[in-house]
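Trainee: okay, sequence plus prediction incoming.
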Amino acid sequence: MNRRELFLSTAAAAGITLPPPIWAMPPQAVEHLPGRLMNLTTAHIGAGGHFLQEDTPQVIAPAIGKWMETTP
């Protein structure tokens, strides 16, 4: 199993969903990630339902815009 497969299986076991390019997970799961994943950008978007992008577009859009500005 390579690193990507290991990460995905660990994430799935922890109940973390990974819809590219946005990962939705509880705040306590995010706390340890910046030191473990290279080039990770996080943004707190608040609580959401099944479709986060529909629940909080006014928060997600600026976060993605900021990320795009800083991505080479």
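Mentor: The structure has been received and is ready for your questions. Quantities reported herein were computed from a predicted structural model and do not represent experimental measurements.
Trainee: C-alpha from now on. contacts and neighbour counts both.
Mentor: Will do.
Trainee: only the buried residues of the lengthiest helix in the chain, if you could.
Mentor: Ordering each helix of the chain by length in residues (DSSP state H) puts helix 57-70 first. Neighbour-count burial for helix 57-70 flags 60, 63-64 (criterion: 16 or more other CA atoms under 10 Å).
Trainee: make TSV out of those residues and add distance to residue 29.
Mentor: Formatted as TSV, the buried residues of helix 57-70 follow (distance: CA to CA, whole Å):
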residue	distance to residue 29
60	19
63	19
64	20
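Trainee: here comes the other one, which I'd like you to weigh against the first:
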Amino acid sequence: MSPHEWKHAAEVAVSAGIAASDAICGHVLGYKVASESHSDAVAALRLASNDDTAKHLRALLEAKSAQS
């Protein structure tokens, strides 16, 4: 794959992870985080799931920041 294709694949993976987090929070907590703060999203996912799952979201959000 070309560098452009790898970058696009990473962007899609990050978007999918964020969407999954929103779905989990929506189902378990009854809401999804609308805040721009990544730490708010990670905290909500920790409440809805567990520390391990939240750790993976944090890694995806850090990758998103690195891609920008």
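Mentor: Here it is on my side, so go on. All values derive from a computational prediction rather than experimental measurement.
Trainee: and the TM-score between these chains?
Mentor: The TM-score (TM-score structural alignment, normalised by the length of the second structure) is 0.32; 37 aligned residues with a CA RMSD of 3.5 Å.
Trainee: which helices and strands does the longest helix of the first structure pack with?
Mentor: Helix 57-70 of the first structure sits against no helix or strand, with contacts defined as 3 or more CA pairs under 8 Å, 6 or more residues apart in numbering; DSSP states H and E.
Trainee: name the residues of stretch 43-60 of the second structure that come out as buried.
Mentor: 43-46, 48-49, 54, 57-58, 60.
Trainee: dump the residue contacts of residue 61 of the second structure.
Mentor: For residue 61 of the second structure, the contact set (CA atoms under 8 Å, 6 or more residues apart in numbering) comprises 14, 38.
Trainee: separation between it and residue 51 of the second structure?
Mentor: 15 Å (CA to CA, to the nearest Å).
Trainee: what's the answer for residue 64 of the second structure, then?
Mentor: Distance, residue 64 of the second structure to residue 51 of the second structure, using CA to CA: 20 Å.
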